[in-house]
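1. any chance you could fold what I've pasted below:
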Amino acid sequence: MSLDKLQIIPLGGLGEFGMNCCAIRYGDHILVIDAGLMFPDEELLGVDIVVPDIGYLVENREQVKAILLTHGHEDHIGGLPWILTELRDVPVYGTEFTLAYVEGKLEEHKLLDDTEMLEMIPGEQFQIGPFRIQPIRVTHSLVDCVSLAIHTPVGTILHTGDFKVDLASPDGHPFDLQAFAELGRNGGVLALLQDSTNVDRPGHTPSELAVRPRLDEIFGRTKKRLFFSCFSSSIHRLKLAFELADKHDRKVAVIGRSLDNSTEIATDLGYIDIPPGILINGGQIKDYPPEKVCVLISGTQGEPMSALSRAAVDNHKHARIEPGDTVLLSSRIIPGNEKGIFRMIDHLVRRDANVIFDDGTQGIIHVSGHASQEELRLMINLVKPKYFIPVHGDYRHLKRHAELAASTGIPKQTFLLEDGDVLELTRDSATRRDKVRAGRILIDDGSTADVVDDLVIRDRRHLSEAGLLLPILAINKLTGLVEGAPEIIARGFAVPDPSILTEARQVIARTLDASSNEEKGDYGVIKEKIRTDLKRYIQKNTSRRPLIMPVILEI
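-> Sure, this is the predicted structure:
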């Protein structure tokens, strides 16, 4: 690459929510911003997680100098074990809290000892090759989050990460307006990559403190146990729950591994100050009067094996929900999770629990961590970008965001990029180049080794929709003759008429009769002939296309 050119190469997070990953390249130096995962939709049967295809980074592994993490949400750090498995010896930079989350994740995948983790401190700049990195404090639904101003010989690239403008953050670390304004005063940034999540929402996103009055009211009027559920990463919300429990004289039990882990990390790092004597373990819940207990419990999204889902069907060792108890879901309903959440709520209502969730009618019990339209405009006005690139969202969000940026009249040009696009910048120009390899990698069972290709997904979908037929033949290996009538086993294939399977056996018999001894001796050939003839017969008589897998047994 020419040293007067800089490349921005998104590898994930543009055209989908999640899987955020972006490469910044100057000469022989590549920085990677974020390494997220995406949870699969219903079509990806059996897939555990989805991570970005980093083929471009693997091809240029010697040039990859660092991975910079904006914050600790799964859609920004969840793909890190996969990426580090492919790219060895790459240092990982993050804030103190983000690295605490990363540490547990890398330890789980046995990568911790081989990974260099370096702390970024908001406001303190550091150098990586030709890049001068300036982490800037932003507010979000998680603590210790940063935007990254990357000063290069060509100009400054600003990647906002996830953010909203909260000047009264409960952790005492407000959004750093001054640092962004300073970027604008110093000539503006060359390119702004901005979070598109809430671009459809007018106005401003409420402060995290906006939920306190309603939650305080719920704590005050709840007569029996209060089961409080929120995202495990909502450290502000957990802090508030402890404060309100202390105010209303309730003991607190933390139920669920993810919540327990987040509470422990946040307490160790000083983000949560648990009042003395307030914390009890799950086994002690029954020892206190119901009106003296608050249970922090994981499972806001109705995950089948979460603590709240199991408690909803009376299948949890410690969390027992009784008539009159209140269950508060202080979170939003993530699109795609509606069915599981409402099924869980139905179970809770059957137990005569009072369920409070974010349906728009029960006051403010949850606020977003992403900037709405006016905050997005504010950021653009503060940093005065020459070029604008929306990131983090489906294509319709990116399109709407580009229109919003253009309406400010500030960016000289906006670019709607997708994963794999290459935007090449000089001080005075921006040009699209040929795409690089990008896409998604499907992983089973959370293991970085169990990669699933699209052919496997196609077969799983085929099985789920049409079922399976197993024609079984026994062939005498001495004589080459078929012993007995062929058997057909059907799984997931509803047979409309039993005579169809009888006729299918005859189809197989006719195929065998029409085959030469040489064909019968080649199991690969005879299997394919049986599959083809049987497929034609089944499709003609049932209009269905089950997966057909002939099995030949030698006897």
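
2. going by C-alpha atoms from here, please, whenever you check contacts or count neighbours.
-> Will do.

3. burial count for I235?
-> As a burial measure, I235 scores 24 neighbours (other C-alpha atoms under 10 Å).

4. that one contacts H140, doesn't it?
-> No - using C-alpha atoms under 8 Å, I235 is not in contact with H140, being 10.4 Å away.

5. which residues are common contacts for these two?
-> Counting by C-alpha atoms under 8 Å, 6 or more residues apart in numbering, I235 and H140 have no common neighbour.

6. which parts of stretch 50-64 are buried?
-> Using 16 or more other C-alpha atoms under 10 Å as the test for burial, stretch 50-64 gives V50, V51, P52, D53, I54, L57, R61, Q63, V64.

7. try stretch 184-194
-> By 16+ other C-alpha under 10 Å, the buried positions in stretch 184-194 come out as G184, G188, V189, L190, A191, L192, L193, Q194.

8. tell me how far the last one lies from H159.
-> As for Q194, its distance to H159 is 6 Å (criterion: C-alpha to C-alpha, to the nearest Å).

9. and what of the first one?
-> To H159, G184 is 14 Å away according to C-alpha to C-alpha.

10. coming back round to it: farthest pair in the buried residues of stretch 50-64?
-> Using C-alpha to C-alpha, those span at most 24.9 Å, a distance reached by V50 and Q63.

11. before we go on, could you also do this sequence so I can check it against the first one:
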Amino acid sequence: MAQDKLKIVPLGGLGEFGMNCMAIRWQDDIIVIDAGLMFPEEELLGVDIVVPDISYLTENREKVRAILLTHGHEDHIGGLPWILSELNVPVYGTEFTLAYVEGKLEEHRLLDDADLNEMIPGKRLTLGPFSIMPIRVTHSLVDCVALAIHTPVGVVLHTGDFKIDLSPPDNKPFDLHAFAELGKQGVLLLLQDSTNVDRNGYTPSERAVRPKLDEIFSQTKKKLFFSCFSSSIHRIRLAMELAHEHGRKVAIIGRSLDNSTEIAQDLGYLDVPQGLVINPGQIRDFPANKLLIMISGTQGEPMSALSRAAVNNHKFAHIDADDTVLLSSRVIPGNEKSIYRMIDHLERRDAKVIHDDGQSGLIHVSGHGSQEELRLMINLVRPKFFVPVHGDYRHLKRHAELAGSMGVVEKTILLEDGDVLELDKGSATKTGKVTVGRVCIDSGGTSTDVVEDIVIRDRKHLSEDGIVLPIIAINKRTGLLENPPEIVMRGMAIPEEGLIAEARQVVQRTLEGSSSEEKADYGVIKEKIRNDLKRYIQKSTSRRPLIMPVILEI
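-> Prediction:
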């Protein structure tokens, strides 16, 4: 009978990076693996985050048993507040993952009603017909697991994000033995991370960055600014160890870094020597060569601490000539412009910038396995069927080809979001599609609005609140204003005369309070003008018009 088949239904993450979410269904029971978000492309105006459409789950709400989280990165847990507000089901994750989740749910006032349960690697849990064994894997974050899901037709193994690191800094290595055991028992389906399928060889261990970073610490004569992803606990720990060895005090700047280091300390992943960390306000009390400043903003986000410091607009972080700025992270595709713009500002300050350009030596390693690790995993578990997950279509296709060429797998299947794969002990067939898509979330102001469709949303927005165009003419050579800002308002449905004059003052004040470097960086200056005007108009009119600053170069 058709209902005696296991259904695998990807709701996000197959055909894009981010938004990872997958439903696994046996008859009247569904479990969900991960609940991620992705950040919007530039053309999604006014959208803060994008989460998967979970219509399939809400239509079957009484069948959903739980959400299981492989690890704590945003592309795996960031959609949880949105999903739990629609569907309050139990959530399972490792201790560190749940610490991140708690912070996120508290922010959205959902923590009191949430049912959070800790998963322990190696300890089995049962949900309806599913028996789940979390297996420790290594990644760029701590406390990550793969999930071996024992179902009535066989074992489905979901790797989560992983690389095979046998000597990680926290001495909790990748559990090769557990995967080999599964291979002996037989695996029906392997769902494997495709992120680095384009890279040959093996991904180096997290420990491999130590020699180069040690060298940078010993050669830096003045302040050392260190930026990495706030979730890279191993990297934060290494930076603190090196600071201690080289006699530098550590100041931590940026909310996300602050939160992560606090959680990592509470859970024993960071052992910070007494007196090593100082308050950002104490930076000026120490000589430059005795300071390590850990700062967030490695992707050049316009209002991040490092972007603001790069244009000399940060209360505590002042970057002087001959200071060293180390970006210990990769460039996320799509962020190249903002990162290189920030590097330009840093270079203008005569800072020495070290980033992952292939020339700087090993200052960053990926958290995802390269081709040989993907092959090793397939050889270890020897699955009957193989489905690549996590990546753009080209990554999934290449990964399916790699698995197919090994002669181990009986059948590789390429799935995209919404495809339904039906499995029994001997067959795997694509049988149809469910509704999937992107839900755009605008979390501006106090509420979280779902943007149903970007065009309808913009039309609605414009019809209700209008549009404001601040037009600023800046002299490209001098960075000075050519004439006072012009403000064009349309569709505001309120008397505009006094409002325009005041709005002009607001823009003028923003510009006067910005350095010439900020004015030369149109991304930063537009964001500042938009924020200040939005605040003023919302306060004085209770409206939220679309604000689109226009910069004219003269």
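
12. and the helices in the stretch 451-555 of structure 1?
-> Remark: helices assigned in the stretch 451-555 of structure 1 by DSSP state H, counting those that start in this stretch are 454-466, 498-513, 517-521, 523-542.

13. redo these as TSV? Include distance to P206 of structure 1 and mean neighbour count.
-> Shown next, in TSV, are the helices of the stretch 451-555 of structure 1 (distance: least, C-alpha to C-alpha, whole Å; neighbours: other C-alpha atoms under 10 Å):
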stretch	distance to P206 of structure 1	mean neighbour count
helix 454-466	41	15
helix 498-513	63	15
helix 517-521	73	14
helix 523-542	57	16
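
14. contacting residues around stretch 45-64 of structure 2?
-> Contacts of stretch 45-64 of structure 2 (C-alpha under 8 Å, 6+ apart): 11-12, 19, 21, 28-32, 36-40, 79, 82-83, 86-87, 89, 434-444, 451, 454.

15. what range in structure 1 matches that stretch?
-> Mapped onto structure 1 using TM-score structural alignment, stretch 45-64 of structure 2 spans residues 45-64.

16. all helices for the stretch 301-450 of structure 2, in order.
-> Assignment of helices within the stretch 301-450 of structure 2 using DSSP H, counting those that start in this stretch yields the ranges 305-310, 336-348, 371-381, 393-404.

17. just the buried residues of the last one, please?
-> Yep, that's helix 393-404 of structure 2 we're talking about. Neighbour counts over helix 393-404 of structure 2 (16+ other C-alpha under 10 Å) mark Y393, H395, L396, K397, H399, A400, L402, A403, G404 as buried.

18. returning to that earlier point: in helices, which of the buried residues of stretch 50-64 of structure 1 appear?
-> L57 (DSSP state H).

19. from the buried residues of stretch 50-64 of structure 1, which is closest to V313 of structure 1?
-> Within the buried residues of stretch 50-64 of structure 1, proximity to V313 of structure 1 (C-alpha to C-alpha) peaks at V50, which comes in at 30.1 Å.

20. roughly how far does that closest one sit from G12 of structure 1?
-> Taking C-alpha to C-alpha, one finds V50 of structure 1 at 11 Å from G12 of structure 1.

21. list the residues that contact both of those two?
-> Common contact partners of V50 of structure 1 and G12 (C-alpha under 8 Å, 6+ apart): M19.

22. what's the local residue count around the counterpart of V420 of structure 2 in structure 1?
-> Aligned by TM-score structural alignment, V420 of structure 2 pairs with V422 of structure 1. When neighbours are defined as other C-alpha under 10 Å, V422 of structure 1 has 21 of them.

23. so which residues of the stretch 101-250 of structure 1 form strands?
-> For the stretch 101-250 of structure 1, the strands defined by DSSP state E, counting those that start in this stretch cover 117-119, 126-128, 131-138, 145-151, 156-159, 191-195, 226-229.
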